[in-house]
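Chemist: give me a 3D structure for the following:
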Amino acid sequence: FFYKAEYSKAQTLAQRAHKHSDGQSKAIKAESCYHIARCYHAQSDYKAALQWYLDAHKANPEYLAPQFGLGQMHMVHDDPKKAAVCFERVHKAQPKNVEALKVLGHLYAHEGRTSEALKLLSTAAELAPKDAAVWLELAQLQQKMPGQLAAALKAYEKAATILKLTPGKMPAELWNNLGAIRQKLGKLETAEQAYTFALQVARRQGATGDFDAPCISTQFNFGRLYEERGELDKAKEHYKQILENYPNYPEAFLRLAACEEATGNYQDAIGWNQKALMVHARSPDAFCSLGNLYLAVGDLRMAEMQFKAVLKFEKCEKDSYATIQLAWIQIQLARAGATPSEPLTVACRTRDGEDKVNKAVASLKQVLESEPNNLYAANGLGTACVAKGRLHEARQIFTQVREASSGGECGAATTNLAQLNAATGEYATAAALYEGAAKRKAPNGSKQTHLRLLQARSHFDHAKWSECRQVLQQAAITMPESQVVWHNLGLVYLAAARHPQARLYVESIEKPPPRSVEVVEVAQRHAALARNIFSPEEPDQAMLAAALEGEEEG
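Modeler: You can find the predicted model right below:
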């Protein structure tokens, strides 16, 4: 009767069995209580169901079937700890029970016991490799864990493969998540395929337009994809289309700000951020984004105001991101008065500077106490170690953070490690690290150009003129309006034209060995290209074009 949904008849029979179980077997009494509980459960009478499941457990604590229902009732009543106890009983008695592993893994993940949850869900996936729900639960957990993005992608793809075989069971959200992870891992082409499929599924499930509600998250991710490809104009148009359909979509404002920031248009970026705050006046993300823009233009006071505002919001008093950024501002304030070219180690030269760095360290440690796996806080501690002159410790921290963020979650650690290597004369290592960091930035953006300049500086300091020139040539092609790039390119041509032992001649130590005619001709050409770049008059466009050619040095 229960499986025919004739709950009244099933309940009547179970109650008769329960009535006649007094003084009889405890197993019969427990089972009758369990069947009564299931009937109430199926009819959504959770209060009565909870009581009868409890009665079943009391009648026979070794009877496992009621534990599932009892655990579910505790979950309904938002008591995950009591629910976990129930499923732990099942797991202890039946270690290979997939349903218990799944639910217990979910509960542990909810409690923040991620390592235990990962172990349980991985076991469930091994035992039930064709259970899409297990793979999805595992993927969602791995997606949140540092260094687990590649594993999360595999789990999502397993779930997708299984669900493809069941018509109508493939949710658009799955393809959207799949695309987002592929994008984070740099698999842009397959990410686009996943987003396209997500839109197709959404249309089959009832969406009538490309910007309907079921499609909006995927469309937003398309915008992010265009950004990552460096197609910033296309991305901006996409975000504006989202705002035409959903004028209060806050993330679209923030991404428009990010697009403007990427091309160095900081005032326009600030304007988009302020529009976001007009629509969502208490948005922590908007305040943090605005704070970062003020940091980018060097306005530490205004930046500090934005992050402090976040900490005043309800439930944001201990916001880790705002706290980390405020710590970074303290480090920046500690080196106030130093020139931009001076190293960060000048921060602790004064008592006031040392106090500010110590204040930053205290804030970062506070974040790590509550979030031990926060890579950004750990990276901040590495920066504080540099400010204190403890370079060996800083190198260890940056290396560990970089290894932990294999999915690129904390690219700043790679940049910091590169700068540390450059400062200690390990120019080849620094250049390689800058190369890796630059590849993770959007093409045609100011952030990538900045990293290319740092990479070129490492080559320059190592007297690798050809490698330096190639990096700057590419940067000049990408951002031809950047005067800094052109100036540095001129310096490289000038340096390459000089005799490698010119210092000996200038200091009259000895006469340097002569160069071949071919080498001198190349040097003269380099000198002419440098002269054209540095000329106060309108430069010769043909020679500028020649400066971007990949000629080899003699």
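
Chemist: going forward, measure contacts and count neighbours with C-alpha atoms only.
Modeler: Noted.

Chemist: distance from stretch 187-194 to the middle of the chain?
Modeler: Once both centres are worked out by C-alpha atoms, centre = their mean, to the nearest Å, stretch 187-194 turns out to sit 17 Å from its chain's centre.

Chemist: for stretch 360-374, same thing?
Modeler: 18 Å.

Chemist: what does that stretch rub up against?
Modeler: Outside stretch 360-374, the residues that touch it by C-alpha atoms under 8 Å, 6 or more residues apart in numbering are 146, 320, 323-324, 326-328, 330-331, 377-378, 380-381, 384.

Chemist: any chance of those residues in TSV, plus secondary structure and distance to Q15?
Modeler: Compiled in TSV, the contacts of stretch 360-374 are given as follows (DSSP: H, G, I helix; E, B strand; the rest coil; distance: C-alpha to C-alpha, whole Å):
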residue	secondary structure	distance to Q15
P146	coil	52
S320	helix	55
T323	helix	59
I324	helix	61
L326	helix	64
A327	helix	65
W328	helix	67
Q330	helix	70
I331	helix	71
A377	helix	59
A378	helix	61
G380	helix	64
L381	helix	65
A384	helix	69
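
Chemist: among the residues you listed, which one lies nearest to V357?
Modeler: I331 (5.3 Å; C-alpha to C-alpha).

Chemist: how about the strands in this protein?
Modeler: With DSSP state E as the definition, the chain shows no strands.

Chemist: how close does the most centrally placed residue in it get to E403?
Modeler: With distances taken as C-alpha atoms, centre = their mean, E409 lies nearest the centre of the chain, 3.9 Å away. In this structure, E409 lies at 11 Å from E403, with C-alpha to C-alpha, to the nearest Å as the measure.

Chemist: circling back to that earlier point, residue contacts, the residue nearest to the centre of the chain?
Modeler: If you count contacts by C-alpha under 8 Å, 6+ apart, E409 has them with P146.

Chemist: another sequence for comparison is provided below:
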Amino acid sequence: MLGILYANQGKLPEAEGMYERSLEGKEKALGRDHTSTLDTVNNLGILYQKQGKLPEAEGMYKRALEGKEKALGRDHISTLDTVNNLGILYQKQGKLPEAEGMYKRALKGKEKALGRDYISTLDTVNNLGILYEKQGKLPEAEGMYKRALEGYEKALGRDHTSTLNTRALEGKEKALGRDHTSTLDTVNNLGILYQKQGKLPEAEGMYKRALEGKEKALGRDHTSTLNTVYNLGILYQKQGKLPEAEGMYKRALEGKEKALGRDHTSTLNTVNNLGSLYQKQGKLPEAEGMFKRALEGKEKALGRDHTSTLDTVNNLGILYQKQGKLPEAEGMFKRALEGYEKALGLTHPKTHTVTRNLQLLYSSRVNAPTGPGRSDPVSRTKVPGRLSTKLRSIIPFRKRSQQ
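Modeler: Next comes the predicted model:
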């Protein structure tokens, strides 16, 4: 119980100590394969996932799953909960097909064991919606979200917190109060929504309200508080308020390094965004340092082919192009393009973006001035035939203006 309490308070190292002590004791008293032991194994997996220790989390989930399948059966709800957790982990690792397989297995099992409208079933439906959205399958995502919302409303009422996770703020304010942490999470999410819609002043208001409330309820250094600080940094950068953005990113980075560690994926995302900010400020050496740190950390934590890793690869390509390091830029763009095609497909917006980056790089080479002092062979490099065909098949080259 202490481990759960510490985890809920964001005290992850303390929670880890409690869980590990509990696991050791249960293994001795009950055995490695007792269901109570396996519950603690599953909880350790959840904790490791929160800490960004994804390989360790995967090991715990797989052990819990194997044990529960033997002790309880493949279709027991406790087994299916671990299947669902593995789906969440695979999604974080960028293993989207594997995540989809886990979610579908969990959903099928829960529908049989619990029914289509049971809360745990609907949680997996909602998770599938999130996955489909990441895969760019927007009609499928919409169908999952609508089913989850309809089910939550029937089972829990329109103002229950689970219903409101897929709806809006007003109900949570009524049910829990304006300053409840769950209400503030929704305020933060509304900020994200407004930002995506281009309603930047409204987004800023939501983030500031969420930040003020979280600082009071959770403290300045809680990870949930720091997430909102980070979101404010992104917003300020979009608004062109670069000094304010830098302040938010630095505060978020310092806090996350302390709370989560230097190599946690959330920390590394902040490092990556600081790199983007430094690039906008013209601080190219500082940007390169941030991007390289983020890339090295993401490769270790997530793997070379995770979409988040590839985002940083693409960012490094853009930076190298600005620095005039065209061969290095080409290498980064090619790696990002190949990875996005495998993970997301040819038609995903991220694939299109890096294709455009390569197109512009090759166009700059073809159009580079020649003559005395302009004989750099790099600038005259031709587009490789296979890649040239691929580029034209996705986004046609712009016609050169007539001289």
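
Chemist: quick one: buried ones out of the contacts of stretch 360-374 of the first structure?
Modeler: Buried residues within these, defined by neighbour count using 16 or more other C-alpha atoms under 10 Å: 146, 320, 323-324, 326-328, 330-331, 377-378, 380-381, 384.

Chemist: of all those, which two lie farthest apart?
Modeler: Greatest spatial distance among these (C-alpha to C-alpha): P146 and Q330, at 26.7 Å.

Chemist: could I get the full set of helices for the stretch 101-250 of the first structure?
Modeler: If you assign secondary structure with DSSP state H, counting those that start in this stretch, the helices in the stretch 101-250 of the first structure sit at 114-127, 132-144, 149-164, 172-184, 188-204, 216-229, 232-245, 250-262.

Chemist: possible to save those helices as TSV with mean neighbour count?
Modeler: Putting the helices of the stretch 101-250 of the first structure into TSV (neighbours: other C-alpha atoms under 10 Å) gives the following:
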stretch	mean neighbour count
helix 114-127	19
helix 132-144	22
helix 149-164	20
helix 172-184	22
helix 188-204	19
helix 216-229	21
helix 232-245	18
helix 250-262	23
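
Chemist: want to throw these into a markdown table with distance to R531 of the first structure?
Modeler: Rendered in a markdown table, the data for the helices of the stretch 101-250 of the first structure read as follows (distance: least, C-alpha to C-alpha, whole Å):
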| stretch | distance to R531 of the first structure |
| --- | --- |
| helix 114-127 | 61 |
| helix 132-144 | 53 |
| helix 149-164 | 50 |
| helix 172-184 | 43 |
| helix 188-204 | 42 |
| helix 216-229 | 35 |
| helix 232-245 | 34 |
| helix 250-262 | 31 |
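
Chemist: so which of the ones you listed is nearest A48 of the first structure?
Modeler: Nearest to A48 of the first structure among those is helix 132-144 (29.1 Å), distances taken as C-alpha to C-alpha.

Chemist: just checking, what packs against the closest one?
Modeler: Using 3 or more C-alpha pairs under 8 Å, 6 or more residues apart in numbering; DSSP states H and E, the elements in contact with helix 132-144 of the first structure are helix 98-111, helix 114-127, helix 149-164.

Chemist: want to try a markdown table for those, with distance to V279 of the first structure as columns?
Modeler: As requested, those are arranged in a markdown table below (distance: least, C-alpha to C-alpha, whole Å):
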| stretch | distance to V279 of the first structure |
| --- | --- |
| helix 98-111 | 32 |
| helix 114-127 | 36 |
| helix 149-164 | 33 |
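
Chemist: tell me who's in contact with the equivalent of K292 of the second structure over in the first structure.
Modeler: Residue correspondence, TM-score structural alignment: K292 of the second structure in this structure matches A432 in the first structure. A432 of the first structure sits next to Q455 when contact means C-alpha under 8 Å, 6+ apart.

Chemist: what do we get in the second structure for H280 of the first structure?
Modeler: Counting by TM-score structural alignment, H280 of the first structure corresponds to Y152 in the second structure.

Chemist: unless I'm mixing things up, its match is touching T163, no?
Modeler: Yes: using C-alpha atoms under 8 Å as the test, Y152 of the second structure is close enough to T163 to be in contact (4.9 Å).

Chemist: ok, these two, which is more surrounded?
Modeler: Y152 (25 against 22; other C-alpha atoms under 10 Å).

Chemist: contacting residues around K356 of the first structure?
Modeler: With contacts defined as C-alpha under 8 Å, 6+ apart, the neighbours of K356 of the first structure are Q330, I331, L333, A334.

Chemist: can you tell me which of these comes closest to L188 of the first structure?
Modeler: Comparing the contacts of K356 of the first structure against L188 of the first structure with C-alpha to C-alpha picks out I331 as the nearest, at 36.1 Å.

Chemist: what's M332 of the second structure aligned with over in the first structure?
Modeler: Structural alignment (TM-score structural alignment) places M332 of the second structure against E467 in the first structure.

Chemist: excluding its backbone neighbours, what's nearest its match?
Modeler: Setting aside the residues directly before and after it, E467 of the first structure is nearest to H459 in space (C-alpha to C-alpha, 6 or more residues apart in numbering), at 6.4 Å.

Chemist: can you pull the contacts of the one you found?
Modeler: H459 of the first structure is in contact with Y427, A428, A431, W465, E467, C468, counting by C-alpha under 8 Å, 6+ apart.

Chemist: repeat that with 7 Å
Modeler: Y427, A431, W465, E467, C468 (C-alpha atoms under 7 Å, 6 or more residues apart in numbering).

Chemist: equivalent analysis for A252 of the first structure, please.
Modeler: For A252 of the first structure, the contacting residues are Y239, L243, by C-alpha under 7 Å, 6+ apart.

Chemist: and stretch 401-412 of the first structure, how far out from the chain middle?
Modeler: 9 Å.

Chemist: for Q143 of the first structure, see how far away S406 of the first structure is.
Modeler: In this view, S406 of the first structure and Q143 of the first structure are 13 Å apart by C-alpha to C-alpha.

Chemist: sorry, wrong one. I was asking about G179 of the first structure.
Modeler: Noted for G179 of the first structure: a distance of 13 Å to Q143 of the first structure, by C-alpha to C-alpha.

Chemist: no further questions, thank you.
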